[in-house]
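Student: Sharing a model prediction with you, sequence too.
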Amino acid sequence: MPADLAVVGLGHHGLPLAQAATAAGIDTIGYDTDPRPVAELSAGRSPVDGSLTVPEIRRMLSGGFRPTTDPAELGRVRTAVLCAPTPLGPDHTLDLTAVTDAARALAARLRPHTTVLLESPVPPGTTEGLLRDVLETGSGLRAGRDFHLAYSPGRLDPGSRTHGFAGTPKVIGGLTPACTESAAAFYGRLTDKVVRARGPREAETVKLLETNFRHVNIALVNEMAVLCHELGVDLWDVIRCAETKPFGFQAFRPGPGVGGHGVPVDTVGAHRPLRLVELAGQVNERMPQYVVQRAATLLNEHGKSARGARVLLLGITYKPDLPDRQGSPADEIARRLMDLGAAVSYHDPHIPDWRVRDLPVPRADSLYEAAAHADLTVLLQQHRTYDLQGLAVKAQLLLDTRGATPTGTAHRL
């Protein structure tokens, strides 16, 4: 059965796009080579933690969304959007294996006049280089002449109540002006504003800049957190005051790590390394170790050793109020505490089970009782359900890595 749109890759990038398209009345299929997400979606369940809720998945299905593992379906659509994952490889460059596989599956069935869009984070030049070559070789068609080809960086803020798909401008860069306009016509059905880049390389570099911007600025405030602790300065008050400046400043806040799906890229293919991004990565990667160091120091200052101490970790997801643990620093913090001999437990309303080093971490059923029993409670994520003032009263010792507790009620990062 023909469809208007195929979303290729049903992960964190693809599912929200498929949801937005279905809600806009676009006949949409979701294709994935992995049968697991397809089976989960077909059963009305979300295959990706923190992406979509069960009611949202069911609304998509009732709206006509069809998940499939049948590649033949790709030959019956007008638009195909590749949303394959591109994790960092051992050499700190993006692994394009999944994008290449998705492109090959599409190329074998690509029809003339189809619009092909790429949303996965990729090095600049991928769309008009690797992707174009795979599509043209596999289909016998010519990009820009027989089918449209463009890039649009994925822009998602999972769980946000203010930055939904429709309200977030979409940047597009096509291989030709006609490719750009075809992409604009598609995204114009989903979002209130479309921004045309000069070409696919510029659009690809937008994603690189946006992701690295976040990581570099988080690294700056993470370094400021360490410095301010040494100086006895309240960084959170510094940020509160600084963000009143109406120009030249954007507030970022420190934490136990970064997390998330947008990975910083400090090396782009054979090009020169981005030294500032590389340094920012080193700073951010040290934060879990710094949190453990602060925890051990606090215990020592209160006459307790980390060895044998009962440590309760609160909130082990990378973002508040979501079950997504991608890149969360909680795992490394737990491992380092265990290495010191601490007895680690956790509480998180969104995560029923947690394993570290293939061993189950005890889950606290009663938050207040667990905090009162623990020698040290460490707030790693401020879920909305946490009464932090009440928690500060119950906890024997509280380390707040998010600056979320009322001033003077806890030790802040």
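Tutor: Structure received.
Student: going forward, measure contacts and count neighbours with C-alpha atoms only.
Tutor: Noted.
Student: Now stretch 115-122: buried residues?
Tutor: By neighbour count with 16 or more other Cα atoms under 10 Å, stretch 115-122 contains the buried residues 115-122.
Student: same deal with stretch 158-166?
Tutor: 158, 164-166.
Student: Likewise for stretch 84-98?
Tutor: Buried-residue list, stretch 84-98, by 16+ other Cα under 10 Å: 84-87, 92-96, 98.
Student: Now do stretch 191-203: distance to the chain's middle.
Tutor: 21 Å (Cα atoms, centre = their mean, to the nearest Å).
Student: Stretch 332-345 now?
Tutor: 25 Å.
Student: So the most centrally placed residue in the chain, which state does it fall into?
Tutor: Nearest to the mean C-alpha position of the chain, counting by Cα atoms, centre = their mean, stands His261 at 2.7 Å. At His261 the chain is in coil, as set by DSSP: H, G, I helix; E, B strand; the rest coil.
Student: Skipping adjacent residues, who's closest to it in space?
Tutor: Nearest non-adjacent residue to His261, counting by Cα to Cα, 6 or more residues apart in numbering: Gln326, 6.5 Å away.
Student: show me where this protein has helices.
Tutor: Applying DSSP state H to the chain gives helices spanning 14-23, 35-42, 54-62, 97-107, 132-139, 177-187, 200-231, 235-242, 275-285, 287-301, 330-339, 367-373, 388-394.
Student: ok, and here's another one to check against it:
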Amino acid sequence: MDVGPLLERFKAHQATIGIIGLGYVGLPLALTAARAGFTVLGFDINASYVARLNRGESYIKHIPSQPLAAAVAANRLAATADFSRLPEADALLICVPTPLTRHREPDLSYVEQTTRTIAEHLRKGQLIVLESTTYPGTTEEVLKPLLEATGLKSGQDFFLAFSPEREDPGNPDFGTAAIPKVVGGDGAAALALAEALYSQLVVRTVPVSSAATAEAVKLTENIFRAVNIALVNELKVVYAAMGIDVWEVIDAARTKPFGFMPFYPGPGLGGHCIPVDPFYLTWKAREYDITTRFIELAGQVNAHMPSYVVERLAQAVDRGGRPFSGARILLLGVAYKKNVDDIRESPALKLLELIEARGARVDYHDPHVPELPPTRKHGALAGRRSVPLTVATVASYDAVLIATDHDQVDYRLIAEHARLVVDTRN
């Protein structure tokens, strides 16, 4: 099939871009494509997301409504739950979750179901791109067979590629358009099409030799972070036992102009990438009889941090003359990182459960999360609401545990009126 006409439509911004999954990855990508001049049709099974987006309303706190409303008013952006409209798109970008099962194995159910839905409506000449983080080989081993079961062939009738998302929610310096995009395709034609499309959306593209290589790039980025965070978390435990301030150590070490990159300890890992992605490679490596000991050790260190924090909290409360069982604790911040409303894999939720398991009572304050939504791992916490941060409130608790360092918090009030502060974020 001649890909020339589709290449030209991408370069002329005359193509329709379909984005499946309008969450933390799909929504900013849809807005970026619409602002670049493309017609964007978003797909999601969440009726609330669809309705709000069609009204020009943002449902993600760090994404403002104004540019969404402008894109909707200009007929550049629309959303639907009607997947029979998939053939309207020249390119379909898949941005659905890839979580882990309880046994820390890849859960590709969202990717597989989405691909089956695409297959039901697949037409010749479409570019299909997976953006969801996964193990090397997913694009060609999972998506390709499902799509080719239609009788259409990848590289001839449709084109298949992988381009990992690199979103950093709430980062004011690096929005979607400012982050280079790695692209790998199932064949030269797919790579050329994916590169042509993303070149219109982001500052630059980074083509690699295959979809599997692009999948490995994403895992490598986040494994690098997970391993280094585990290292500094372990140093925190060791230096605390020695009476050394790990933050002072890191601040001094980072003055070296080469050979050192600062990472910082915390109460555990959170977010949609770092706690999850390393285990996609760990799982895939078993197929080759390889044990990823270093990655798994990092996972163990990071997974233990909430327990370490709660133990330190309990010791501090006990030293103050109050039994930890029955103590009242204010957990400050439940989002996984500062200044966002994203609680996916947040260590604060684990902290809350561990504290209550030891008999203490916990409330939380988070200016970005007024109420805890249902989650896969912590469903019993759903519905809890943030308490106001006042002098009387803070003074009424036996301890304040800072789990997330939001800027929109009066830390002076806490320092002056809390009986005890345990700070995991410096």
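Tutor: Alright, I've got the coordinates. Treat the numbers as computed from the prediction; the structure is a model and nothing was measured.
Student: tm score of chain vs chain?
Tutor: Here the superposed chains carry a TM-score of 0.91, computed using TM-score structural alignment, normalised by the length of structure 1; 400 aligned residues with a Cα RMSD of 2.0 Å.
Student: what does Pro180 of structure 2 align to in structure 1?
Tutor: Matched across to structure 1, Pro180 of structure 2 falls on Pro169, judged by TM-score structural alignment.
Student: Near that match, how many other residues are there?
Tutor: The number of residues packed near Pro169 of structure 1 is 18, by other Cα atoms under 10 Å.
Student: picking that back up, for the buried residues of stretch 84-98 of structure 1, please prepare CSV with the additional fields distance to Pro16 of structure 1.
Tutor: Output for those, formatted as CSV (distance: Cα to Cα, whole Å):
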residue, distance to Pro16 of structure 1
Ala84, 13
Pro85, 14
Thr86, 17
Pro87, 19
His92, 27
Thr93, 25
Leu94, 22
Asp95, 22
Leu96, 21
Ala98, 19
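Student: Grab the two from those that are most spread out in space.
Tutor: Greatest spacing in the buried residues of stretch 84-98 of structure 1, by Cα to Cα: Ala84 and His92 (18.0 Å).
Student: Next, work out how far apart the residue in structure 2 that Ser160 of structure 1 lines up against and Ile179 of structure 2 are.
Tutor: Residue pairing (TM-score structural alignment): Ser160 of structure 1 is matched to Asn171 of structure 2. The spacing between Asn171 of structure 2 and Ile179 of structure 2, counted by Cα to Cα, to the nearest Å, is 11 Å.
Student: Then His272 of structure 2?
Tutor: Distance from His272 of structure 2 to Ile179 of structure 2, by Cα to Cα: 18 Å.
Student: Asp245 of structure 2 now?
Tutor: Going from Asp245 of structure 2 to Ile179 of structure 2 by Cα to Cα gives 34 Å.
Student: swap in Tyr110 of structure 2?
Tutor: If you go by Cα to Cα, the gap between Tyr110 of structure 2 and Ile179 of structure 2 works out to 25 Å.
Student: Name the residue most distant from the centre of structure 2?
Tutor: Gly321 (40.6 Å).
Student: For stretch 395-413 of structure 2, which outside residues touch it?
Tutor: 266-267, 313, 317, 322, 327-339, 348, 367, 390-391, 394, 414, 417-425 (Cα atoms under 8 Å, 6 or more residues apart in numbering).
Student: Just the buried ones from those residues?
Tutor: 266-267, 313, 317, 327-339, 348, 367, 394, 414, 417-423.
Student: which ones among the residues you listed are found in strands?
Tutor: Counted as lying in strands by DSSP state E, out of those, are 328-332, 421-423.
Student: Aligned against structure 2, show me the partner of Val268 of structure 1.
Tutor: By TM-score structural alignment, Val268 of structure 1 lines up with Trp283.
Student: residue contacts, the residue lying closest to that match once chain neighbours are set aside?
Tutor: Distances taken as Cα to Cα, 6+ apart place Glu105 nearest to Trp283 of structure 2, at 6.3 Å, with adjacent residues excluded. Under the criterion of Cα under 8 Å, 6+ apart, the neighbours of Glu105 of structure 2 are 279-280, 283.
Student: Thr133 of structure 2 too?
Tutor: 98, 164-165, 215, 218-219, 273, 277.
Student: Put together CSV for the residues you listed, with distance to Ile295 of structure 2 on each row.
Tutor: Below are these laid out as CSV (distance: Cα to Cα, whole Å):
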residue, distance to Ile295 of structure 2
Thr98, 19
Pro164, 20
Glu165, 22
Glu215, 17
Lys218, 15
Leu219, 11
Cys273, 14
Asp277, 10
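Student: out of those, which is most surrounded?
Tutor: Glu215 (27 neighbours).
Student: From Leu27 of structure 2, how far off is it?
Tutor: Taken as Cα to Cα, the span from Glu215 of structure 2 to Leu27 of structure 2 is 21 Å.
Student: ok so, going back, ok, the buried residues of stretch 115-122 of structure 1 vs Leu106 of structure 1, which is closest?
Tutor: Of the buried residues of stretch 115-122 of structure 1, the one sitting nearest to Leu106 of structure 1 (Cα to Cα) turns out to be Val116, at 9.2 Å.
Student: And that closest one? What does it align with in structure 2?
Tutor: Match for Val116 of structure 1 (TM-score structural alignment): Ile128.
Student: Can you give me the distance of its match to Ile45 of structure 2?
Tutor: 19 Å.
Student: Same check on Leu22 of structure 2?
Tutor: 9 Å.
Student: higher neighbour count, these two?
Tutor: Higher neighbour count among Leu22 of structure 2 and Ile45: Leu22, with 24 against 14, using other Cα under 10 Å.
Student: mind checking what that one lines up with in structure 1?
Tutor: With TM-score structural alignment as the criterion, Leu22 of structure 2 matches Leu10.
Student: Surely that match touches Ile29?
Tutor: No: in this structure, Leu10 of structure 1 is not within contact of Ile29 by Cα atoms under 8 Å, at 10.2 Å.
Student: and Gly268 of structure 2, how many neighbours?
Tutor: Gly268 of structure 2: 28 neighbours (other Cα under 10 Å).
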